[in-house]
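need a structure here:
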Amino acid sequence: MKLTWFRKGTIYQIYPRSFNDSDNDGVGDLKGIIEKLDYIKSLYVDIIWLSPIFSSPNDDNGYDISDYCSIMPEFGTMEDFDELLKETHKRGMRLILDLVANHCSDEHNWFEEAKKSKNSPYRDYFHWRKPGPDGGVPNNWKSFFGGSAWELDEASGEYYLHLFTKKQPDLNWENPKVREEIYNAMRFWLDKGVDGFRMDVIPLISKPLGYPDAPDFGFRKIIEEVYANGPTVHKYLKEMNEEVISKYDAFSLAEGVGIDDSKAGLYVNEDRNELDMLYHFDILECTIVNGKFEEVSPFNLIQMKEIFKKWRDAVHRTGWIANAMGNHDFARMVSRFGDDNKYHSESAKMLITMLSTQNGTLNIYQGDEIGMTNISLNNIDQVRDVQSLNFYSENQLTKRYSEDLALQMINKEGRDNARTPIQWNDEINGGFSLNEPWLKSNPNYKNINVKNQNHDSTSILNFYRNLLKTRREHDVFVFGDFEEIEFDNPNLYIYKKTLGEDKIMVLLNFSSSEESYYYGSRSSIANGSKVLINNYDDLLLDDKSIVLKPYQGVILDL
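I've put the predicted structure just below:
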């Protein structure tokens, strides 16, 4: 594999609404990001990914776009964006945008024109169907956010498809005019100097022929078997690459919803000329059985090892993936996979030690570098996430759970957990804004914030900085061949990585108790190794064993 800048780089995801509010209106903005570029640079990241900044009525916080070539006024102006791009490049970093091409907003001019007449030239920009045999919805498809995926347009008597909210009508990629509209929008930003796109739910752009009913199995399976990987998806992605991406020094990062490891190569193998890398969801969803809030299963380390291995094997030396344990759609990494209480610092450091040594491009979500945690919202009026609100509303009708339990479930898995404002200091609203933020700040900003950690050599923040600097200096972190050790150990994750003459060993304790790894006569580990990374001050080892403290993470240079 070519050691391209985007494969070796580290991506830092910014959720603009919650990053930094420069004008104190309670909403983060582009000037706020510019103010913090030196901070981002200090993290040794290479690529900034911005969640959507385009014009939007904000039904789904910008993932419902009403104009692909303008800036949401809340975030600033096109001049602000141009300055952000220039200042990012000046610091030696790259910038990618979040392209939402499966659907747009119902307030986009295309959809407003489409509704005016069945003969409108924009009608075929969307998926319209007549009522079903019973006079109701055309089929049994469900929205990702609950309820039917079809909404009746009373004026025409036809239904339009929306796999997300009813204000996010799906675009009809079968129409070449739609594809060219999207390609032109991509060219607009690439011509400005943008370095690529993270492509939201891109596997869903091709719909099954005839819109057949979904079989009666779990929703995750429906996504994989019905909504994603449609009959012409690869044709469109090849066309997109040929017509747009390949003509720039840019890359494409696909959100891999609905793609399992067996299909990964079809999207990202180098000889396919489709996408540059895939952002899979198996780690992020490893505790979710069949829905964000319901049927949540306990975290299982062996299952996580299996997930990393199957994806590593799926694209080994043929394609590329990105690795993430947190983003804007899931609860906080340390709250889900670590211990956000007694071993908060230790587990946050251990988790990034693991993630940074997996093969692939590393993705960090804003705030994880200081160990931001889940928030406990006191009532439904404080919830802002449309997915959580829809779950709560449906439960009001079904009465499946008590109101208190439904709110508890939202607090555990809801998307607002990841969207609370960044905690810059211990002042009002964590230094995010002088006025009330659009989403309540996590009260623990008094203790967990950038200012407190910035000059503390033992902090999570400075651990990230040291680790990412070391990762940049050692290609074996990113590209090394794996040798798993004690794979069936339920508490320890241990592996060696080799790239030419470079060898490292990674030892991770996922438990709250001391755990020992016995390596017997292989005394070179004790005698000939150097500690590159350690989230504790010491390492207990002798000529036969290593004792790892609770949530200890260590990288040895062998």
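
C-alpha only now, for contacts and for neighbours.
Noted.

Identify the residue nearest the most centrally placed residue in the chain in space, chain neighbours excluded?
A centroid search over the chain (C-alpha atoms, centre = their mean) returns residue 327, at 3.8 Å, as the residue closest to the centre. Among residues not flanking residue 327 along the chain, residue 365 sits closest, at 5.3 Å (C-alpha to C-alpha, 6 or more residues apart in numbering).

Now show me the structure for the sequence below, then we'll compare the two:
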Amino acid sequence: MSSPALSGAVAHHPWWESGVIYQVYPRSFQDSDGDGIGDLAGVLARLDYIAALGVDAIWLSPVFPSPMADFGYDVADYCGIDPMFGDLAAFDSLLAAAHARGLKLILDFVPNHSSDQHPWFLASRSSRDDPKRDWYIWRDPAPGGGPPNNWISDFGGSAWEWDARTGQYYLHAFLKEQPDLNWRNPALRDAMMDVLRFWMDRGVDGFRIDVLWHIVKAEGLPDNPPNPHWTPAQTERDKLIQRYSTDQPEAHAIAADMRALADGYGERVLIGEIFLPNDRHARWYGAPDRPQVHLPFNFQLIENDWNAATLNRIIADYEASLPPFGWPNWVIGSHDAPRISARIGEAQARVAAMLLLTLRGTPTLYQGDEIGIGPVDIPPDRIRDPQHWRQPTLDIGRDRSRTPMPWDASANAGFTTGKPWLPLNADWPVRNVDAQLADSDSMLALYRALTALRRVTRALAIGGFAMAVGDSDVLAYERWHDDDRLLIALNLCAEPRQLLLPVGVRIAEVLASTLPSHPMDGTLHGDEGLVLRLERDD
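A predicted model of the protein is given here:
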């Protein structure tokens, strides 16, 4: 049995292909000093938990010095650590301790924009003649006055901010406190490549690259065309098609340069945050002789409806879009997306965990999803996300995905001795890590069982893949490696469905289930997912 998706694949599989990545949002993981905000010492204290989860790498959301206008995605120093989180010595201790446990550490690199408090921008803003003026994107007003073009910030409002001191506008794809860097300037490019060198010299194992498809803008900065399909239910940004403000050809050359630099350090992974249709998304892999990022993040399990027909289509289309040398990847949650249990309910979130950890490719888990944190109410006076306040009628705030990790039933769930910066999930006294460690049927137990199964089952870690026939509401696919053949069958509804086996095989073993074990009678129970080992029915 062979898979077209694996044609041209090399025999060697780097760690990030067979591995599982775990995203840590440091502000909300573990507080060590009682200020209500998580920190690096807190992550260090919980490394054994992460290792026992069975993951291979930690992706650490930004911990660089920052005014925190966008909670660290407004960087004021790319080569430091914000005192809120610790210092470089604390980072080095965390890195060494992670490596000692066999864990890789991936940093969040933010190349599209800096903070408006970064020394580079302060210099750029000081005078039109400053040497760093062109490190950012400045333009004169439009001929009739007002912003230079019609571009809209991703957070709403114009993407241009007027600077009275120098009489020009500067571009910001996000908040005005996040001015866009000018990657067409060679000196800026060199400085940012030096940032990557700084951290790789320190021993980090790769980078998740924030909004990579934004980093170059079209020459001349023409107006973006209107979106004829826009409705008021969409964000203001979506009034326009971002034809000239994102995904420019020159950005691919920069990604290739980043990859060449990373490859010079050995097996360091580059993960690109890229929201694009499949055909444009796949281009970010580059070419065999000029590769770009290893993993252009694939968000389709977050962005689409949760039903068998939709998932069957997006999985098949995504696999078909990949270049022969491209390795797939999947995510079901992040600090920017609604939590999976809040979106589809806890029963189906268990099915989603099985889907994530058995599809072909690299899975990324988001902290808290492994214990099934669901809807969290954030009182108006506790809302912190600037995106909410820019477009409050859309209810798109991200705070509900960033609430603190509940560790136990002690005060503040063991997260802090102070006041948590965001509220905890309301059910934290019973939904916490300690409670789930004591429950063999918990969501956490399921995640740990699935990651353990991936480690010992090459068919899941690096094997072939093909969609299979399933009953209505059932998503089914096969995985294999050498003579080991598996069937994954996922019931995406609450009612029983028939378990359909491929012709000529029978069930040899049930390797994993989202439900407590029960006799196999040819039926998938409601909300049930199964990983089955098959054998020939001679």
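
follow-up on the earlier one: the residue nearest to the centre of the first structure -> the second structure?
Across the two structures, residue 327 of the first structure finds its equivalent in residue 334 of the second structure, going by TM-score structural alignment.

Thought residue 400 was touching that match, still the case?
No. Using C-alpha atoms under 8 Å, residue 334 of the second structure and residue 400 do not qualify as a contacting pair, with a distance of 11.0 Å.

quick check: longest helix of the first structure.
When every helix of the first structure is counted residue by residue (DSSP state H), the longest turns out to be helix 176-192.

which residue ranges form the strands in the stretch 301-450 of the first structure?
Listed in chain order, the strands found in the stretch 301-450 of the first structure under DSSP state E, counting those that start in this stretch are 321-323, 361-365.

want to throw these into TSV with distance to residue 410 of the first structure and mean neighbour count?
As requested, these are exported to TSV (distance: least, C-alpha to C-alpha, whole Å; neighbours: other C-alpha atoms under 10 Å):
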stretch	distance to residue 410 of the first structure	mean neighbour count
strand 321-323	25	24
strand 361-365	20	24
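
Distance to residue 390 of the first structure added to those strands, as CSV?
Putting those into CSV (distance: least, C-alpha to C-alpha, whole Å) gives the following:
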stretch, distance to residue 390 of the first structure
strand 321-323, 29
strand 361-365, 25
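
you'd agree residue 484 of the first structure is in a helix?
No. Secondary structure of residue 484 of the first structure (DSSP: H, G, I helix; E, B strand; the rest coil): strand, not part of a helix.

what's the neighbour count on it?
The local packing of residue 484 of the first structure (other C-alpha atoms under 10 Å) involves 16 other residues.

For the alignment partner in the first structure of residue 253 of the second structure, identify the helix or strand it belongs to.
For residue 253 of the second structure, the aligned position in the first structure is occupied by residue 235, per TM-score structural alignment. Assigned by DSSP states H and E, residue 235 of the first structure belongs to helix 233-243.

Against which helices or strands is the helix or strand just after that helix packed?
Helices and strands here follow DSSP H and E; after helix 233-243 of the first structure, the next one along the chain is strand 251-255. The elements that strand 251-255 of the first structure packs onto, with contact taken as 3 or more C-alpha pairs under 8 Å, 6 or more residues apart in numbering; DSSP states H and E, are strand 196-200, strand 277-279.
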